[in-house]
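Participant: Return atomic coordinates for the entry below.
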Amino acid sequence: MPELPEMETYRTLLTEKMAGKTITKVEINREKSVNTTVDFFIHHVTGSRVDFISRRAKHLLFHLDNNYVLLLHLMLGGWMYWGTPADRPSRNFQVILSFGEYQLYFIGLRLGYLHLIPSAEVEERFAALGPEPLSPTFTAQALMERFKGKRGKLKMKLVDQSWISGIGNCYSDEICFHAGLLPDKAIQSLTNTQMEQLSRSIPTVLQEAIRWGGYMEYPLFKEDRLTGGYNDQCKVYDREGEPCFRCSQFIQKEEISSRKTFFCTHCQE
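Facilitator: As a prediction, the model looks like this:
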C-alpha cells in the first residue's frame, strides 16, 4: 500500500504535470471508485482547473477551481500513470482524467477511491487522523504525550493512522530499524531516550524515502526515473534472509497482528 513517501512523490511529480491545467474529459469505468453518480462527477469535474495538489497522510487532494476537491486514496494495489494513449500501460483503468493529449490514469482502484467533495468538507474528512510526522510540531515531547499511558506493540502504534498518519507496513519496519528498536517492543517500556530517538528516526526515514521516490513498483510516466528508487534502499523491509547492513546477521521475518514484519534481532532491542 502506498504510504506517505509514495504519495508525497506523486504530489511533487503531478504538480509539475497538472497544476494550472484544465480537465478536458472524464471517464469512469467503475462507479464504485467514485462517491457520487457518474453524471454528477463528470459534470463537476470536466472543465475545472487543477489549482494545486496537496497531501494529507496517505491521501492526495486535487484542489479544483470550482471549490471542489478530488480526494484520492489508493489503498492496496492502487497506482497512477500520466501519459498518452500510445504509451499507457496495458491495464484496466477505473477513472481517467484527460488534459488535452495527456491523461492521468487511475489503476487498481478496487479498494481505493477518488471522491469528489466540497472544499469546505476536507478538514472534516481528516478529523480522525493523527498528526503529520513531517510537521514541525511533531517533536519528541509530542510523541511522548501521544503514547503516555498507552499499551501495545510499537509497530502497531506506528501504523495506527489515528496516532500518527501516513506510516504503513514498510516504513514502520524501517523506522524501527533506524531507531534500534524491535517492532514488537511494548510502547510502555520505551525510555525517554528511546522515545527521543524514535521521534528523530520517524522523519529521517520518511524524508530519505521521499528523496529516493518511495518504493512504488511502477513509474508514474514514461521518463520517470524517481518513483520506486527507495526499493533498493530498504534496510530490512522485504529482505528476509539477507545480511543486515549494520552487523551482517540475517534479517528475520515474523507476523505481528497479521502484518509481515522484518527486523534484525542483533541491531534492534
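Participant: Could you use CA atoms for every contact and neighbour count after this?
Facilitator: OK.
Participant: Mind jotting down where the strands sit in the stretch 1-150 of the chain?
Facilitator: Secondary structure of the stretch 1-150 of the chain (DSSP state E, counting those that start in this stretch): strands at 25-28, 50-56, 59-64, 68-73, 79-83, 93-99, 102-107, 113-118.
Participant: mind listing the helices for the stretch 51-200 of the chain?
Facilitator: 122-125, 140-147, 154-158, 169-179, 192-211 (DSSP state H, counting those that start in this stretch).
Participant: coming back round to it: mind putting the strands of the stretch 1-150 of the chain in CSV, distance to residue 246 included?
Facilitator: As requested, the strands of the stretch 1-150 of the chain are exported to CSV (distance: least, Cα to Cα, whole Å):
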stretch, distance to residue 246
strand 25-28, 49
strand 50-56, 33
strand 59-64, 34
strand 68-73, 35
strand 79-83, 33
strand 93-99, 42
strand 102-107, 38
strand 113-118, 40
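Participant: Which of those sits closest to residue 163?
Facilitator: strand 50-56 (13.9 Å; Cα to Cα).
Participant: Check which helices and strands the closest one is in contact with.
Facilitator: helix 4-18, strand 59-64 (3 or more Cα pairs under 8 Å, 6 or more residues apart in numbering; DSSP states H and E).
Participant: and these as TSV, adding distance to residue 211?
Facilitator: Converted to TSV, the helices and strands packed on strand 50-56 look like this (distance: least, Cα to Cα, whole Å):
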stretch	distance to residue 211
helix 4-18	8
strand 59-64	18
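Participant: Wait, residue 63 touches residue 72, no?
Facilitator: No. Using Cα atoms under 8 Å as the test, residue 63 is too far from residue 72 to be in contact (11.2 Å).
Participant: related to what we said a few turns ago, identify whichever of the strands of the stretch 1-150 of the chain lies nearest to residue 179.
Facilitator: strand 50-56 (24.5 Å).
Participant: Next, the angle strand 59-64 makes with the closest one.
Facilitator: 160 degrees (axes from the mean of the first three to the mean of the last three Cα atoms, to 10 degrees).
Participant: Following up with a second sequence; could you model it the same way so I can compare the two?
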Amino acid sequence: MPELPEMETYKRLLNEKIQGKLITNVEINREKSINVAPDLFTQEVKNTSVIAVERRAKHLIFKLNSGKNLVLHLMLGGWMYFGNDEDQPERTKQIILTFPNGKLYFIGLRLGYLHLFDEQQLKEEFAKLGPEPLDQHFTLSTFLEHIKSRRGMLKTTLVNQSFIAGIGNCYSDEICFDAKLLPTRKMSELNEFENTNLFNGVISALNRGINQGGYMDDPFFKGDQLTGCYQTLVYDREGQPCFKCNSKILLEMISSKKTFYCPNCQQ
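Facilitator: Modelled structure (predicted):
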C-alpha cells in the first residue's frame, strides 16, 4: 500500500503535470470507486481546474476551483499513470480524468477510491488523523510530548494513523532500523535517548523514501526515472544480509503484519 513517501512523490509529480489545468472530460468505469452518482460526479468535476494537489497522510487532495475537492486513497494495489491513448498501461482503469496535456488514469481501485467532498466533509474525513511527521511544527519536543501516553509496541504504534499520519507497514520497519530499535519494543520502555533516535528515524526514513521516489514499481509517466527508486534497508528483505552488519534480516509477524528487522543492529 502506498505510504507517505509514495503519495508525496505523486503529489509533486501531479502538480508539475496538472496544476492550473482544466479537466475537460471525466470517465467513470467503476461506480464503487466514487461516493456520489456518476452523473453528479461528472457534473461537479468536468470543466473545473485543479488549483493544486495536496497530501494528508496517505491521501491526495485535488483542490478544484469550484471549492470542491477530490480525495484519493489508493489503498492496496492502486496506482496512477499520466499519459495518453498511445502509452497508457494495458490495465483496467476505474476512472480517467482528461486534461489538455494528457489523461490521468486511476488504476487498481478495487479497494481505493476517488471521493468528491466539500470543505466541511473534507474536515470530517481527516478529523481522526494524527499529526504530519514532516510538518515544520512537528519538532522533537512536540514528538516527545506526543508519545508520553503511548504504551504499545513500536510497530503497532507507528502504523496507527491517529498517532502519526502516513506511516504504514514498510516505513515503520525502516524507521525502527534507522532508530536502531526492535519493532517489538514497548513505547513506554524507551528512554530519552531512544525516543530521540525514534524521532530522527521517522524523519530520516520518510525523507529518504521521498528523495528516492518511494517504492512503487509502476512509473507515473513515460520516461519517469524517479518513481520506485527507493531501496528498502530491511522491509521485504528476509534472509538477505543487512547493509550495515551483514547479519540476516529476520521476518516476524506482529499483529498480523509482516515485520522485518536486523537482530544485530536493532536492540
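Participant: Could you quantify their similarity as a TM-score?
Facilitator: Remark: TM-score between the superposed chains equals 0.98 [TM-score structural alignment, normalised by the length of the second structure]; 267 aligned residues with a Cα RMSD of 1.0 Å.
Participant: re earlier: of the helices of the stretch 51-200 of the first structure, which is nearest residue 17 of the first structure?
Facilitator: helix 192-211 (18.2 Å).
Participant: Can you add mean neighbour count and distance to residue 245 of the first structure and give the helices of the stretch 51-200 of the first structure back as JSON lines?
Facilitator: Conversion of these to JSON lines gives the following (neighbours: other Cα atoms under 10 Å; distance: least, Cα to Cα, whole Å):
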{"stretch": "helix 122-125", "mean neighbour count": "11", "distance to residue 245 of the first structure": "41"}
{"stretch": "helix 140-147", "mean neighbour count": "15", "distance to residue 245 of the first structure": "27"}
{"stretch": "helix 154-158", "mean neighbour count": "23", "distance to residue 245 of the first structure": "21"}
{"stretch": "helix 169-179", "mean neighbour count": "24", "distance to residue 245 of the first structure": "11"}
{"stretch": "helix 192-211", "mean neighbour count": "18", "distance to residue 245 of the first structure": "15"}
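Participant: For residue 77 of the first structure, which of those helices is the nearest?
Facilitator: Checked against Cα to Cα, the stretch from those lying closest is helix 169-179, at 13.8 Å.
Participant: which residues of the second structure does the closest one align to?
Facilitator: Using TM-score structural alignment, helix 169-179 of the first structure corresponds to residues 169-179 of the second structure.
Participant: Ok, stretch 234-245 of the first structure next?
Facilitator: By TM-score structural alignment, stretch 234-245 of the first structure lines up with residues 232-243 in the second structure.
Participant: Flag every buried residue along that stretch.
Facilitator: Buried residues in stretch 232-243 of the second structure, counted by 16 or more other Cα atoms under 10 Å: 232, 233, 234, 235, 236, 237, 238, 241, 242.
Participant: Now render the residues you listed as a markdown table, adding secondary structure.
Facilitator: Shown next, in a markdown table, are these (DSSP: H, G, I helix; E, B strand; the rest coil):
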| residue | secondary structure |
| --- | --- |
| 232 | coil |
| 233 | coil |
| 234 | coil |
| 235 | coil |
| 236 | coil |
| 237 | coil |
| 238 | coil |
| 241 | strand |
| 242 | coil |
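Participant: for those, which one is nearest residue 155 of the second structure?
Facilitator: Closest to residue 155 of the second structure, out of all of those and judged by Cα to Cα, is residue 235, at 12.5 Å.
Participant: Which residues are in contact with the closest one?
Facilitator: By Cα atoms under 8 Å, 6 or more residues apart in numbering, the contact set of residue 235 of the second structure is 170, 171, 173, 174, 259, 260, 261.
Participant: Reformat these as a markdown table; add distance to residue 36 of the second structure.
Facilitator: Converted to a markdown table, these look like this (distance: Cα to Cα, whole Å):
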| residue | distance to residue 36 of the second structure |
| --- | --- |
| 170 | 33 |
| 171 | 33 |
| 173 | 37 |
| 174 | 38 |
| 259 | 38 |
| 260 | 40 |
| 261 | 43 |
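Participant: average distance between the match of helix 169-179 of the first structure and the first structure?
Facilitator: Once fitted to the first structure, stretch 169-179 of the second structure is off its aligned match by 0.3 Å on average (mean Cα distance after the TM-score superposition for the first structure).
Participant: What lies in contact with that stretch?
Facilitator: Contacts of stretch 169-179 of the second structure (Cα under 8 Å, 6+ apart): 3, 154-155, 158-159, 182-183, 194, 197-202, 204-206, 232-235, 257-262, 265-266.
Participant: How far off centre is that stretch?
Facilitator: 14 Å (Cα atoms, centre = their mean, to the nearest Å).
Participant: Repeat that for stretch 236-247 of the second structure.
Facilitator: With Cα atoms, centre = their mean, you get 25 Å for stretch 236-247 of the second structure.
Participant: With stretch 43-58 of the first structure instead?
Facilitator: For stretch 43-58 of the first structure, the distance to the chain centre is 17 Å (Cα atoms, centre = their mean).
Participant: Could you pull out the buried residues of it?
Facilitator: Within stretch 43-58 of the first structure, judged by 16+ other Cα under 10 Å, the buried ones are 45-58.
Participant: Please tell me which residues of the second structure it aligns onto.
Facilitator: Aligning stretch 43-58 of the first structure against the second structure (TM-score structural alignment) gives residues 43-58.
Participant: any residues touching that stretch, and which ones?
Facilitator: Applying Cα under 8 Å, 6+ apart, the contact partners of stretch 43-58 of the second structure are 2-4, 7-8, 11-12, 14-15, 18-26, 60-66, 73, 126, 129, 132, 161, 165-167.
Participant: want to throw the buried residues of stretch 232-243 of the second structure into a markdown table with distance to residue 40 of the second structure?
Facilitator: Below are those laid out as a markdown table (distance: Cα to Cα, whole Å):
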| residue | distance to residue 40 of the second structure |
| --- | --- |
| 232 | 42 |
| 233 | 46 |
| 234 | 46 |
| 235 | 42 |
| 236 | 42 |
| 237 | 46 |
| 238 | 48 |
| 241 | 54 |
| 242 | 53 |
